[in-house]
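Enquirer: the sequence and its predicted three-dimensional model are supplied below.
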Amino acid sequence: MDGISPKTLSLRLKELENHGIVERKVFPEVPPRVEYTLTEKGKRLESIFIELKRFGLNL
């Protein structure tokens, strides 16, 4: 991802996983592949993020 270092991205994803916002799925492939998906808890945050974006655009 542009604009974020791999280390920072990894730390943030671990935090989100620890809080139950995303789930991590590891695939037994070479090279290793990992996918993250939103949990139900994470999906419930969508409307909050939309409102925060609207607020920020109107500052």
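Expert: That came through, no problem.
Enquirer: please count neighbours and contacts with C-alpha atoms only from this point.
Expert: OK.
Enquirer: strands of this protein, start to end?
Expert: Secondary structure of the chain (DSSP state E): strands at 22-27, 33-38.
Enquirer: list the buried ones in the last one?
Expert: By neighbour count with 16 or more other CA atoms under 10 Å, strand 33-38 contains the buried residues residue 38.
Enquirer: any idea how far it is from the chain center?
Expert: Strand 33-38 has its C-alpha centroid displaced from the chain centroid by 9 Å (CA atoms, centre = their mean, to the nearest Å).
Enquirer: show me what it is packed up against.
Expert: Other helices and strands packing on strand 33-38, by 3 or more CA pairs under 8 Å, 6 or more residues apart in numbering; DSSP states H and E, are strand 22-27.
Enquirer: picking that back up, nearest to residue 6, of the strands of the chain?
Expert: Nearest to residue 6 among those is strand 33-38 (13.5 Å), distances taken as CA to CA.
Enquirer: between the closest one and strand 22-27, how many degrees?
Expert: Between the axes of strand 33-38 and strand 22-27, defined by axes from the mean of the first three to the mean of the last three CA atoms, to 10 degrees, the angle is 160 degrees.
Enquirer: okay, pairing it with this:
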Amino acid sequence: MKKEDSKCIDSFQCNVEKALNIIGGKWSFLIIKHLFDGTMRFGEIRKALHNISPKTLTSCLRDLEKNDILTRKVYPTIPPAVEYTLTEKGRDLNNIINEMKLWGKKWT
């Protein structure tokens, strides 16, 4: 592949691709959706998502934290309590997710 082939040619396409890379797949999307209701602990998120493995959930949460979509707060208890909260950047996805919900309701 040539170097210029890996560059985005169309800014619309680039911006959509960047957004999808940050939001990630199905699980990340659902994590974000649940965090719109407020701060949640690891176990609460896992219970809300039913079929997600702890390993997958941990990976998704780390990716979302790395992309500044959520923050992770650890409390010094035994065992440690960890809470996840959407950042301003994460909360800004609310309109997009609501539009996707409306589209899904209409077309599926």
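Expert: Yep, that arrived. As the structure is a prediction and not an experimental result, all values here were calculated from the model.
Enquirer: including distance to residue 55 of structure 1, could the strands of structure 1 go into a markdown table?
Expert: As requested, those are exported to a markdown table (distance: least, CA to CA, whole Å):
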| stretch | distance to residue 55 of structure 1 |
| --- | --- |
| strand 22-27 | 25 |
| strand 33-38 | 23 |
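Enquirer: nearest to residue 2 of structure 1, out of those strands?
Expert: Using CA to CA, the nearest of those to residue 2 of structure 1 is strand 33-38, at 17.4 Å.
Enquirer: quick one: that closest one to structure 2 mean distance?
Expert: Compared with structure 2 after the fit, strand 33-38 of structure 1 shows a mean deviation of 0.4 Å (mean CA distance after the TM-score superposition for structure 1).
Enquirer: would you map the helices across structure 2?
Expert: 11-23, 26-35, 42-49, 54-66, 88-91, 94-107 (DSSP state H).
Enquirer: and the residue opposite residue 45 of structure 1 in structure 2 once aligned, how many neighbours?
Expert: Applying TM-score structural alignment, one finds that residue 45 of structure 1 aligns to residue 93 in structure 2. Neighbour count for residue 93 of structure 2, taken as other CA atoms under 10 Å: 18.
Enquirer: same question for residue 91 of structure 2.
Expert: 16.
Enquirer: for the one residue sitting closest to the centre of structure 2, which non-adjacent residue is closest in space?
Expert: For structure 2, residue 28 is the residue whose C-alpha lies nearest the centre (CA atoms, centre = their mean; 3.7 Å). The shortest distance from residue 28 of structure 2 to any non-neighbouring residue, by CA to CA, 6 or more residues apart in numbering, is to residue 60 (5.7 Å).
Enquirer: quick one: residue 8 of structure 1 from residue 15 of structure 1, how far?
Expert: The gap separating residue 8 of structure 1 from residue 15 of structure 1 is 11 Å, by CA to CA, to the nearest Å.
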